[in-house]
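>>> quick one, what's the 3D model for this:
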Amino acid sequence: MTLARTCPALFLAAPASGQGKTTLVAALARHHRNQGRRVRVFKTGPDFLDPMVLGRAAGTQAESLDLWMVGEADSRRKLYAAAGAADLILIEGAMGLFDGTPSGADLAQTFGVPVAVLIDAGGMGQTFGALALGLARYRSSLPFAGVIANRVAGARHAQMLAAGMPDGIPFLGALPRVEKATLPSRHLGLVQAGEIADLDGRLDAAAQVIADSALARLPDPVRFEPPAEVAVAPPPLLAGRRIAVARDAAFSFIYPENLDLLRAMGAELVEFSPLADTAVVADAIYLPGGYPELHLKRLEGNRAIKASIQGHANAGRPIYAECGGMLYLLESLLDRDGERGAMVGLLPGEGRLMPRLVGLGLESIALPGGEARGHSFHHSALKSPMTPTCTGRRRSDGQPGEPFYRLGPVRASYLHLYFPSAPEAVAALFGP
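Below you'll find the predicted structure:
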């Protein structure tokens, strides 16, 4: 009989985006890691950038949790495995606590993980308590640990906030604004961890703030039940296949679970850089999303790798491209300033960065081999004569979502797929 496991755990949420959740979770992870504890961190919902920072802070790979995209069963398996290997589990929510379907609150309640809500208290007094009361009482069945005040001006401000708290709602602490611990951001979210030269210094500064606060103690243990079913190994549909994965500053939006699945299905993975390499040799190519618009001139100027990718496609070998990877395969790409760069040219048309968000949300798509789940998040628009072979379906309202294109051996879409949601469909994307 498989027994339940217990491990201290906390779900960190907020009333909205931009409250400082990632900095707080990273600070907690780094603080407890500095104390010699094994920390496992998770991010709810679709995200690539926050997990890079969280993983760096904890010293272990951050993973995704989501009741729909990842699924309840696999999310339970991840948490159960973490409870057996860690001294602390931290989960960062997405957007606001009750935003989305399913929401972070749904996930926390499903697994019984207490919720601590971080509230930006800048410019706020007793209204902080009213907001805390609403979040705590909005869903009575939610395990609510309390609230944390962020960006507090000083000791008097912290006292005012604590004094205005309603009875029965714990005030877990007040955190000051610490500029040297701030994480920089850009149009798709945080700057990638590998691009922040002083990231470890920032994380250590944030961890010191935690060490000097009431948040330094471990949260209470949480009981994690074993999965109801044993995970089934995926079929070896990619045995003997060599897949080249683009990974550099321009292409890095990859769920680690995607690569784990490809390996589990027998593929040999090799990395290459469209920015720096001159050739790619493989049975298939995976071009994930990223920031090609920030590297137009280097991508345009690397004619050798573009010719190698063209030769790969001309030989009939598959290329699977997501979002930024798809933009790279177009004839041209324009950045926000209207600067144009010539791209690979395997797909007709041009991409253009727009001043605001163009696509956002969870989606599924019916592909040969099964229905895959994933998400859309992009600031660019595509102008192309291509006709999609199929279209995603939005989770929020069931309406048509992102188009999916097939042109010869190229398969491309704005969708970022979570590969474990449909292993056989994924194998078909990279298969002969």
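
>>> contacts, neighbours, all on C-alpha from now
OK.

>>> okay, now residue 2: neighbour count?
8 (other CA atoms under 10 Å).

>>> same deal with residue 180?
14.

>>> which of the three states applies to it?
Following DSSP: H, G, I helix; E, B strand; the rest coil, the label given to residue 180 is helix.

>>> element containing the residue lying closest to it once chain neighbours are set aside, please.
Once flanking residues are discounted, residue 180 sits nearest to residue 202: 5.9 Å by CA to CA, 6 or more residues apart in numbering. Using DSSP states H and E, the element containing residue 202 is helix 199-211.

>>> in the stretch 151-300 of the chain, which spans are helices?
155-163, 199-211, 256-264, 296-301 (DSSP state H, counting those that start in this stretch).

>>> gap between the residue nearest to residue 180 and residue 193?
11 Å (CA to CA, to the nearest Å).

>>> same question, residue 26
In this view, residue 26 and residue 193 are 12 Å apart by CA to CA.

>>> would you do the same for the sequence below? I want to compare the two.
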Amino acid sequence: MSTPTASCPALFIAAPSSGQGKTTFTAALARALRNQGKVVRVFKTGPDYLDPQVLAQAAGQPVDQLDLWMAGDAYCRQRFYEAAQTADMILVEGAMGLFDGEPSSADLAARFGLPMVVVMDVKGMAQTAGALLAGLAGFRDDIRIVGLIANSCGSQRHRELIETTLPQGIPLLAAIARNPELSLPERHLGLVQADEIRDDLEVRFEKGASVIEAENLPQTLLALPPVTFTAPADVVTADLPSLAGCTIGVAKDAAFSFIYQANLDLLEQMGAQLRFFSPLTDSTLPSCDALWLPGGYPEIHAATLAANTAMHAAIRQFFADDKPILAECGGLLYCLETLTDYDDTAHTMLGLLPGHGAMRGRRGCQGMQTAALPEGPVRGHAHHRSMAEGTPEPIAHGERQRHPAPGEAIFRERGLTATYLHLFFANNPAAIALLFSGKASPARQPIDSEDETHAVK
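Got it, this is the predicted structure:
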């Protein structure tokens, strides 16, 4: 029996570094295609929560994060295969610079044969843009760059100077003029959350789409040869562990929004019922068997969180009843005794875990790690600009992807598991099922550092 395949045009949007305009361009292109009645599926490389929110609004379709280390080859292959069955075009936004990280954006593009365009901020350069593009194109022989997007282009003459020095066979697909009205608003950790500025984003998307349509870019890219995606042979959703009969309360509002859609999908595939609630505005918890307090921006809403004492009492009672709680990053800060915001004001939090959280300016921590949970290893990542002090002895630490130093602490108090790590549930569904079902093991199990990912969909 032959392996199922699906094909459609696909494009990987890369850059020589962060801050070149990848997300702005990807969102504008997705909106331009959508305005033409096309179904466009967008993916984001790496463990990013904020860019996918923006891209999902622009495309009108859900956006999944793809990472070969965190999610695994089978997961990425399955997502591409599923998208290609319904999409008129697939867009993948890279992370950081084209070759940064292990695995890098280039690794993902090469693995699936995706043609690439490079978005480059050309402010302050002209012919050098051609040299940089030549270097990127020739650095590896397993990637294919099909064009340049010259961002922040100053004039028609600026465009001509760039265009005449590009490597043979790599055209200038578009020159986007400097325009702050197209740029996406940012804050610490990345872009401002889409739900906070939806109307403003709509204006920016439409302006960006008009620029892209003026360059005839949608038609040019839709004419690219289709990419064929093959279904993975080892994805067997029927073998997922069961969470049937388990209802999970998920904190979701402006303070807690760093949630992989893939994590929600997996919990539902395992049979869990999901009930969302807001620690900012709700006074009671939904009826549930377990809680998930994900990451987000509790530091921005610390005063409101502190004032909602009814929610404090509800979660404290849930904790006292020894029910399972997973708290990640911002959720961890919420579980501490206090959280000190950027104005150096301390706010009372839940107090489920001894310790105090505080913001620390531009300094922070990020990187891929494996959470050494007693239930089993789960891959994920850390990204924060806060610190937790006075906490109890952790039961384990995250294991860094490529460094021997201990990673983020993992705490366990009664049914609470708290850590700065954001977990990618599909990496080890069995461990996640144990965590939320209340069958957590009290003893740490050793991790085989050579073990492959458990990604299934």
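
>>> skipping adjacent residues, who's closest to residue 46 of the first structure in space?
residue 375 (6.6 Å).

>>> give the contact list for the one you found.
46, 360, 361, 362, 363, 364, 415, 416, 417 (CA atoms under 8 Å, 6 or more residues apart in numbering).

>>> got CSV for those, with secondary structure and distance to residue 394 of the first structure too?
Formatted as CSV, those follow (DSSP: H, G, I helix; E, B strand; the rest coil; distance: CA to CA, whole Å):
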residue, secondary structure, distance to residue 394 of the first structure
46, coil, 14
360, strand, 10
361, strand, 7
362, strand, 6
363, strand, 4
364, strand, 7
415, coil, 11
416, strand, 13
417, strand, 13
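
>>> who wins for most neighbours among those residues?
residue 415 (31 neighbours).

>>> give the aligned equivalent of it in the second structure.
Aligned counterpart of residue 415 of the first structure in the second structure: residue 421 (TM-score structural alignment).

>>> which element is the residue lying closest to its match once chain neighbours are set aside on?
Once flanking residues are discounted, residue 421 of the second structure sits nearest to residue 382: 4.8 Å by CA to CA, 6+ apart. Residue 382 of the second structure belongs to strand 376-384 when elements are defined using DSSP H and E.

>>> buried set for that strand?
376, 377, 378, 379, 380, 381, 382, 383, 384 (16 or more other CA atoms under 10 Å).

>>> again with stretch 294-309 of the first structure
296, 297, 299, 300, 302, 303, 305, 306, 307, 308, 309.

>>> identify the residue nearest the third one in space, chain neighbours excluded?
Among residues not flanking residue 299 of the first structure along the chain, residue 275 sits closest, at 5.6 Å (CA to CA, 6+ apart).

>>> and the aligned partner of that neighbour in the second structure, how far from residue 306 of the second structure?
Aligned counterpart of residue 275 of the first structure in the second structure: residue 280 (TM-score structural alignment). Going from residue 280 of the second structure to residue 306 of the second structure by CA to CA gives 9 Å.

>>> do residue 273 of the second structure as well
28 Å.

>>> which stretches in the stretch 1-150 of the first structure count as strands?
With DSSP state E, counting those that start in this stretch, the ranges of strands along the stretch 1-150 of the first structure come out as 5-13, 39-44, 63-65, 88-92, 115-120, 144-152.

>>> what is the end-to-end distance of stretch 172-190 of the second structure?
Stretch 172-190 of the second structure: ends 28 Å apart by CA to CA.

>>> that one: which residues count as buried?
In stretch 172-190 of the second structure, counting by 16+ other CA under 10 Å, buried: 172, 173, 174, 175, 176, 177, 178, 182, 183, 184, 189.

>>> check contacts around the second one.
Same thing as residue 173 of the second structure. By CA under 8 Å, 6+ apart, the residues touching residue 173 of the second structure are 147, 148, 149, 215, 217.

>>> kindly recompute the last result at 6 Å.
Taking CA atoms under 6 Å, 6 or more residues apart in numbering, we find residue 173 of the second structure in contact with 147, 148, 149.

>>> next one: the second one from residue 228 of the second structure, what distance?
Computed with CA to CA, the distance linking residue 148 of the second structure and residue 228 of the second structure is 23 Å.

>>> and for residue 141 of the second structure?
On the measure of CA to CA, residue 141 of the second structure and residue 228 of the second structure end up 20 Å apart.

>>> one more: residue 372 of the second structure?
37 Å.

>>> now for the buried residues of stretch 172-190 of the second structure, which pair is the farthest apart?
172 and 189 (31.7 Å; CA to CA).

>>> most centrally placed residue in the second structure?
For the second structure, the residue sitting closest to the mean C-alpha position, by CA atoms, centre = their mean, is residue 48 at 2.3 Å.

>>> spatially nearest residue to that one, not counting backbone neighbours?
Nearest to residue 48 of the second structure is residue 65, by CA to CA, 6+ apart, at 6.9 Å.
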